[in-house]
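> Prediction below, plus the sequence it came from.
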Amino acid sequence: MSPIRYKQLDVFAARHGGGNPLGVVIDAQGWSDERMQRFAHWTNLVETTFLLPARAEGADYRARIFTPSKEIPFAGHPTIGSAHAALDAGLITPDAAGVVWQECGAGVLPILVEGTGPARELFVQAPKATVVGDASKGGECLSSVLYGVALGALQPACVEGGRRWWVAEFADEAALRGWRPDHATIRKLAVATDTLGLCVFARTAEGLAVRAFPAGVGIVEDPASGAANGLIAAYVATHDHTGALAKGYVVSQGREVGHDARIIIRIDGGHVWVGGRTNTIIDGVVDWRDA
């Protein structure tokens, strides 16, 4: 049996160890759903992805994304990390426009490749996002979580696009970074509204500071959230389309949990691109056998 290649990555990192970890099984053809899920549970990473030959027309490869407990259709850092791994493994090459096409549960998504080597940055076009509820839909749970918080210009909303999150703007960066939320109530909010949880953000000199609490999938705080930042960007682009953030900005995330993520947002013609740099931390093979 040929060795099965495996990489462990640091996605959206401003420095090594500052981003969101991701496991990628490069050669997952022939793996059953149960085998993938069992391996993802064992890695105990936020997500683990499995690369396969494409099935959809126009796609260069296919990525399946698993949390430790279930498969999900889309997430930002697994998408960027999977493309990084596929490029490094020689599975794909960008087209003349510098784009690779990844098939996942959210469809076939373009990923723009800029630069080479350690300086390479990848940008995924986030799925189209729509507002599916205002603050009133969050009920007492949302009101309780945000009680006493000075909110910013944009009102809280539930936004969907590949994933579904509550988003809320804080008026002050220092208040955002020092906030100690009620995680149990965020969990209740996520369950009651069928969302991942709550993302909060505040404006900074570079763009936004973001914190994400995906209690709906059992995570207290996420250090780097590509999909969530795509939803925030879409919400900002729709409701603040003439402001300083209208064409894009830089996100700082994860410092409150010992990380240092740098996520780059571009907004172009109504499309949101989410990107940044990825570091390969572990590059080897995996020996994972069926029970």
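Structure's in. What do you need? Everything numeric here is computed off the predicted structure, so don't read it as measured data. Numbers count the residues shown, from 1 in each chain.
> can we go C-alpha only for contacts and neighbour counts from here?
Will do.
> mind listing the strands for the stretch 151-291 of the chain?
With DSSP state E, counting those that start in this stretch as the criterion, the stretch 151-291 of the chain has strands at 157-161, 163-169, 198-203, 207-213, 248-253, 261-268, 271-286.
> now for those strands, which one comes closest to residue 151?
strand 163-169 (5.7 Å; CA to CA).
> now for the closest one, which elements pack on it?
Strand 163-169 sits against strand 157-161, strand 198-203, helix 226-239, with contacts defined as 3 or more CA pairs under 8 Å, 6 or more residues apart in numbering; DSSP states H and E.
> Mean neighbour count for those - can I get that in JSON lines?
Below are the helices and strands packed on strand 163-169 laid out as JSON lines (neighbours: other CA atoms under 10 Å):
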{"stretch": "strand 157-161", "mean neighbour count": "22"}
{"stretch": "strand 198-203", "mean neighbour count": "24"}
{"stretch": "helix 226-239", "mean neighbour count": "25"}
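> Next, format those as a markdown table and append distance to residue 91.
Formatted as a markdown table, the helices and strands packed on strand 163-169 follow (distance: least, CA to CA, whole Å):
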| stretch | distance to residue 91 |
| --- | --- |
| strand 157-161 | 28 |
| strand 198-203 | 34 |
| helix 226-239 | 23 |
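> want to compare, so here's the second one:
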Amino acid sequence: MDAVVRRAFRQVDVFGLGSNDGNPVAVVLDADGLTDDAMRRFSVWTNLSECTFVLPSTVPDADYRVRIFSLNTELPFAGHPTLGTARAWLDAGGIPATPGVVMQECGAGVVPVRLDGDILAFAAPPRLRSGAVDADLLAAVTEILGIDEGQIVDAEWLDNGPGWVGVLLADAATVLKLRPDASGHPGRWDIGVLGLHGADSLPAVEVRAFFTDGDGPLREDPVTGSLNAAAAEWLIATGRIGAPYLAAQGGAIGRRGRVHINREDGRIWVGGRADVIISGTADL
């Protein structure tokens, strides 16, 4: 049995309208020496959508490196873990080399995280896959969502690490009514569903994210930075919405997630609150 080490730990609520309204992420600081298996086991044990581990950076322009796990699966990038890890690192005494910007190394490269009071924002990484969704795959997604294909306004790959299949529905109300079921389609799924609220509404967009871990049951992520980042690129590029805008997520499962989308110098920035809720140590 591996020797147990007591390590600094934070649990951070990300993208909430207030504390405990958003998506929690577990953050293990000082994770040097942990094996891949130990990280996976702890990630599964937390039973959160993501768990992160902070390590020394391997490139000169990063303040630290993070490894991101969604239960058993390691991800090259994910949104709320990016903001949550930055907040945990700062809370533990981290000082960025560049004032006001944390440079976070992950599997997708070095991601800048800007600090603006209560709001942290990351620069959206480029998509790994975009374009149309295969007809057979879209048919399966339609069955999982429990809707007719005619209810889909558009669909697009929104893959920036997590391989989201993005589906745009007619409006926010239709998105909130969904009761998806993937029992007839075993396997790994990452499905993002979007719908616009009425003109001049705040928030402007309703978002829901459904995923499975292998052949496990379909779960709903409370608030999802990676999906919102790729969705913003898609919605803005197709002229369906302009930035800045505010997206809502989590309302269907009792959360009040709010994601701030801005566009500056050709880059999309995805921001929200990140509040440390639990601070202590973890033995692993």
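Noted; the coordinates are in hand. None of these values were measured; they are calculated from a predicted model.
> quick revisit: do you know which of the helices and strands packed on strand 163-169 of the first structure lies nearest residue 10 of the first structure?
Proximity to residue 10 of the first structure (CA to CA) singles out helix 226-239 among those, at 13.0 Å.
> Residues touching the closest one, excluding its own?
The contact list for helix 226-239 of the first structure (CA atoms under 8 Å, 6 or more residues apart in numbering) reads 74-77, 126, 128-131, 154, 159-163, 165, 167, 199, 212, 245-248, 263, 265, 267, 270, 272-275.
> which position in the second structure aligns with residue 60 of the first structure?
By TM-score structural alignment, residue 60 of the first structure lines up with residue 63 in the second structure.
> Any of the contacts of helix 226-239 of the first structure buried? List them.
74-77, 126, 129, 131, 159-163, 165, 167, 199, 212, 245-248, 263, 265, 267, 272-275 (16 or more other CA atoms under 10 Å).
> out of the strands of the stretch 151-291 of the first structure, nearest to residue 69 of the first structure?
Closest approach to residue 69 of the first structure among the strands of the stretch 151-291 of the first structure is made by strand 163-169 (16.4 Å; CA to CA).
> and the closest one, how far from the second structure on average?
After superposition onto the second structure, strand 163-169 of the first structure sits on average 1.5 Å from its aligned residues (mean CA distance after the TM-score superposition for the first structure).
> report the angle between the axes of that strand and helix 226-239?
Using axes from the mean of the first three to the mean of the last three CA atoms, to 10 degrees, the direction of strand 163-169 of the first structure lies 60 degrees away from that of helix 226-239.
> Also compute the angle for strand 163-169 of the first structure relative to strand 207-213, please.
Inter-element angle recorded for strand 163-169 of the first structure and strand 207-213: 120 degrees (by the same axes, to 10 degrees).
> contact partners of strand 163-169 of the first structure?
74-75, 151-159, 194-202, 227-228, 231-232.
> if you set the cut-off to 6 Å instead, what comes out?
151-152, 156-159, 195-202 (CA atoms under 6 Å, 6 or more residues apart in numbering).
> circling back to that earlier point, quick one, what contacts the match of residue 60 of the first structure?
Contacts for residue 63 of the second structure were tallied using CA under 6 Å, 6+ apart; they are residue 103.
> how deep is the counterpart of residue 256 of the first structure in the second structure tucked in, by neighbour count?
Matched to the second structure by TM-score structural alignment, residue 256 of the first structure sits across from residue 252. For residue 252 of the second structure, the count of nearby residues is 16 (other CA atoms under 10 Å).
> Going by residue numbers, what spans are helices in the second structure?
Taking DSSP state H as the criterion, the second structure carries its helices at 36-46, 79-91, 135-145, 172-177, 225-237.
> okay, these in CSV with distance to residue 105 of the second structure next?
Output for the helices of the second structure, formatted as CSV (distance: least, CA to CA, whole Å):
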stretch, distance to residue 105 of the second structure
helix 36-46, 18
helix 79-91, 10
helix 135-145, 33
helix 172-177, 34
helix 225-237, 16
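> rewinding a little: of the helices and strands packed on strand 163-169 of the first structure, which is nearest residue 89 of the first structure?
Smallest distance to residue 89 of the first structure across these (CA to CA): 22.6 Å, for helix 226-239.
> The closest one vs the second structure, average offset?
With the two structures superposed, helix 226-239 of the first structure lies on average 0.9 Å from its match in the second structure, counting by mean CA distance after the TM-score superposition for the first structure.
> tilt between that helix and strand 248-253?
Between the axes of helix 226-239 of the first structure and strand 248-253, defined by the same axes, to 10 degrees, the angle is 140 degrees.
> Now check the second structure for the residue matching residue 44 of the first structure.
With TM-score structural alignment as the criterion, residue 44 of the first structure lines up with residue 47 in the second structure.
> how many neighbours does the closest residue to residue 70 of the second structure other than its chain neighbours have?
Leaving out its chain neighbours, the residue that sits closest to residue 70 of the second structure by CA to CA, 6 or more residues apart in numbering is residue 50, at 4.4 Å. For residue 50 of the second structure, the neighbour count with other CA under 10 Å is 25.
> Pull the contacting residues for the closest residue to residue 40 of the first structure other than its chain neighbours.
If the residues on either side of it in the chain are set aside, residue 40 of the first structure comes closest to residue 68, at 5.0 Å by CA to CA, 6+ apart. Taking CA under 6 Å, 6+ apart, we find residue 68 of the first structure in contact with 40, 41, 44.
> so how far is residue 46 of the second structure from residue 103 of the second structure?
According to CA to CA, to the nearest Å, residue 103 of the second structure stands 26 Å off from residue 46 of the second structure.
> between the two, which one's more packed in?
Higher neighbour count among residue 103 of the second structure and residue 46: residue 103, with 22 against 13, using other CA under 10 Å.
> can the contacts of strand 163-169 of the first structure go into a markdown table with extra columns for distance to residue 219 of the first structure?
Output for those, formatted as a markdown table (distance: CA to CA, whole Å):
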| residue | distance to residue 219 of the first structure |
| --- | --- |
| 151 | 24 |
| 152 | 25 |
| 156 | 21 |
| 157 | 21 |
| 158 | 19 |
| 159 | 19 |
| 195 | 13 |
| 196 | 9 |
| 197 | 9 |
| 198 | 11 |
| 199 | 13 |
| 200 | 15 |
| 201 | 18 |
| 202 | 21 |
